[in-house]
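**Q** Coordinates for the following, if possible.
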Amino acid sequence: MKKVLIIHTGGTISMLQDEQTGSVLPANVHPLSGVSDLLIDIAEIDEEIIYSLPSPQITPAHMLELAVFIAGKRADYDGIVITHGTDTLEETAYFLDLVMDTEKPIIITGAMRSSNEIGSDALYNLIAAVRTAVSENAANQGVLVVMNDEVHTAANVTKTSTSNIATFQSPQFGPIGLVTSDMVLFHHKTLPRPLYKNVNKISKKVYLLKAFAGMDQEVIQAIHLLKPDGLVIEGMGQGNLPKQTVSALQKVIEDEIPIVLVSRCYQGIVQPTYGYDGGGKQLKDMGIIFTNGLTGPKARIKLLIALEYTKQHSLIDDFFKNGV
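**A** Prediction:
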């Protein structure tokens, strides 16, 4: 029988609803800790609790600590399952996918409803994640997210609803697999992905900014004064910004601060199509780095990692051209 390590980090999946107030709070004892008897027919289970944090409190430094922890444990297990809060689950999954060099399955799951709420998805998602972790077809697929009977890649999955249990979706390409009552069925294979090994710290400051109608240079100037190491902007459409932002962006670039552009649309990629002031072609010619289908939060994660390797613009540009 295969052996799986479950790593708990916190989140709704680790919380309970207060019956009097209705609020959902961390439990004194993890409600899913010690459920290995329910998994005995699937795998031999060990458990570790390394954090008990609501996921808005998870930082890239925590993500790196988690990666290091997994690296020290993975030789003893056939697969790893991580329970995590849903608010930043996709960022942690993508971070691990970029830095973890492993053929063994690494599965992340969570819950939209705490363990004692009516219709809780907590235990069900955990069981589905363990079943995926022991699936032969989950190997060499990178870090996967298993929620609501679906298997998603870390690069493509995103939280789409504030409360619906079917919140995790991959709008661009859909899930790569399904969890049924008697099997884990993969209908796609992931492409080879870039790996950025030997990241031993996350020390840079990168801001994420969303473009809006009427946006001018003031907010970019304010961020520039904070002396960031990098900036990610969710632009409009195919990658366009109001023309009033251009002069401030140029000054950021002149200070050799990389700017990465994604789209605020949840489908499609940015392209240097439009040649007007603030259009994608002008932004690309200025030296703004275009992504390849990442969301803003994931582009920020990738830029944080890239900056630990280099500050050279051309190399950072290559980071974002090299897959997702």
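
**Q** drop to CA atoms for contacts and neighbour counts, all remaining ones
**A** Will do.

**Q** Would you quantify the distance from Gly34 to Asp46?
**A** 9 Å (CA to CA, to the nearest Å).

**Q** One more sequence to fold, the one below, so I can look at both together:
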Amino acid sequence: MPVSSEAVMAPVRRVAVVGLGGTIAMTATPGGGVVPALSAEQLVAAVPGLAEIGVDVEVVDFRRVPGASLTFDDLSALADEVRDRCAAGFDGIVVTQGTDTIEETSYYLDVRHAVPQPVVVTGAMRNPTLAGADGPGNLLAAILTAADPTARGLGCLVVFADGIHAARRVRKTHTTSTSTFRSPDGGPLGYLVEGRPQIVNRPADRAVLPDIHSRADVRVGVVTATLGDDGTLLQTVAHRLDGLVVAAFGVGHVPATWVPPLEQIADRIPVVLCSRTGAGPVLVATYAFPGSERDLLSRGLVRAGFLDPLKARILLHGLLAADADSKTIAAAFAAAGGHGTPDDWPYPTTATGQGTHRAQP
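**A** You can find the predicted model right below:
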């Protein structure tokens, strides 16, 4: 059968698969249990049908650690690796890692990824020793998404169980389910359909931090509001931090006992107000009692908008690492949290994509 000139001229898509470890790369130990042991090359070799999709895959055995053990130093080095691979002409990057921290690492990459090539993060809930292991299917779907032109410009994505999620929306919602990753605010961006990514929900903008050498010694903590908490833990940890994220009740409420210490802490370091519920925004003006969102924002706390506590911590860490002042931090959260305008983002946009627009929730 003759090959068409169109097929001959079609360029081969190139995707780099960067392995960090996690459940997708785990094998059994003699003493029981599983640990990260498989290389990125072994993961790719175990994917059925990969050779038939017409994508040139190159592997990078970057780390072999559980997702829970990844550090900001690891992620900084990973962001550099992604940047170098994109500069070398790859059409997309796939990162395989443990699911424990995918919702954080993906957003870390997203706010540092200023070029059009997609970065796709995936993993597995069922390790390779189990019947029905989901790693090979997730990896194939991630490679197909990273190689497809429809994913360009979407930043960092999480592909899992044939769903395509924006890094800034996605959350891990179940400890064991293979469909654990969901996007409560806005839904998934699309799905894999017969081996092709179908984007049905394309955000208009996204936020990218400037590409600068940043501080590595920043500490940002998360404290969750709970029934009857008198604020002792809050006061104990705050003096050790450079920034604080409060995972508040509902639309942004805390116990009245928290108000004085939070006001004092906000005078010293940035304090970002989020909701612990898992979906929906922090409000600004509905409630007025002590400890309400209106009260706390008037005392200097920063509204996170649609960003959940884990995403807010990643963004605040990045801003502080870049030596952002309080005005810059407030503007950045207005844009990235979805309650500002594109012009609120405090960093300039350039022809190379450094800088940003607002991230729609």
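
**Q** rewinding a little: neighbour count winner among Gly34 and Asp46 of structure 1?
**A** Using other CA atoms under 10 Å as the criterion, Gly34 of structure 1 and Asp46 rank with Asp46 on top: 15 against 12.

**Q** Skip the chain neighbours and tell me the closest residue to the residue in structure 2 that that one lines up against.
**A** Using TM-score structural alignment, the equivalent of Asp46 of structure 1 in structure 2 is Glu58. The shortest distance from Glu58 of structure 2 to any non-neighbouring residue, by CA to CA, 6 or more residues apart in numbering, is to Ala16 (4.7 Å).

**Q** Repeat that for Leu283 of structure 2.
**A** Val251 (5.5 Å).

**Q** What is the neighbour count of that neighbour?
**A** The number of residues near Val251 of structure 2, taken as other CA under 10 Å, comes to 22.

**Q** contacting residues around the aligned partner of Gly268 of structure 1 in structure 2?
**A** Taking TM-score structural alignment, the alignment pairs Gly268 of structure 1 with Gly280 from structure 2. Applying CA atoms under 8 Å, 6 or more residues apart in numbering to Gly280 of structure 2 gives the contacts Asp185, Val251, Phe306.

**Q** again, only using 6 Å
**A** Phe306 (CA atoms under 6 Å, 6 or more residues apart in numbering).

**Q** can you check Val121 of structure 2 too?
**A** Contacts of Val121 of structure 2 by CA under 6 Å, 6+ apart are Val94, Val95, Thr96, Val158.

**Q** Where does whatever residue of structure 1 lines up with the last one sit: helix, strand or coil?
**A** Val158 of structure 2 maps onto Val145 in structure 1 when the alignment is built from TM-score structural alignment. Put simply, Val145 of structure 1 is strand when judged by DSSP: H, G, I helix; E, B strand; the rest coil.

**Q** so how many other residues sit close to Val145 of structure 1?
**A** 30.

**Q** Tell me how many other residues crowd the equivalent of Lys251 of structure 1 over in structure 2.
**A** Counting by TM-score structural alignment, Lys251 of structure 1 corresponds to Gln264 in structure 2. By other CA under 10 Å, 13 other residues sit near Gln264 of structure 2.

**Q** And Gln264 of structure 2, how far from Leu283 of structure 2?
**A** Distance from Gln264 of structure 2 to Leu283 of structure 2, by CA to CA: 22 Å.

**Q** got it, and Arg206 of structure 2?
**A** From Arg206 of structure 2 to Leu283 of structure 2 the distance is 21 Å (CA to CA).

**Q** Ser314 of structure 1: which element?
**A** Ser314 of structure 1 belongs to helix 313-321 when assigned by DSSP states H and E.

**Q** Now that helix on structure 2. Mean distance?
**A** Helix 313-321 of structure 1 differs from its equivalent in structure 2 by a mean of 0.8 Å after superposition (mean CA distance after the TM-score superposition for structure 1).

**Q** Could you find the closest non-adjacent residue to the residue nearest to the spatial centre of structure 1?
**A** Among the residues of structure 1, the one closest to the centroid is Glu91, at 2.2 Å (CA atoms, centre = their mean). Leaving aside its chain neighbours, Glu91 of structure 1 sits nearest to Lys298 (5.9 Å; criterion: CA to CA, 6+ apart).

**Q** Would you mind finding the match for that neighbour in structure 2?
**A** Per TM-score structural alignment, Lys298 of structure 1 is aligned with Lys311.
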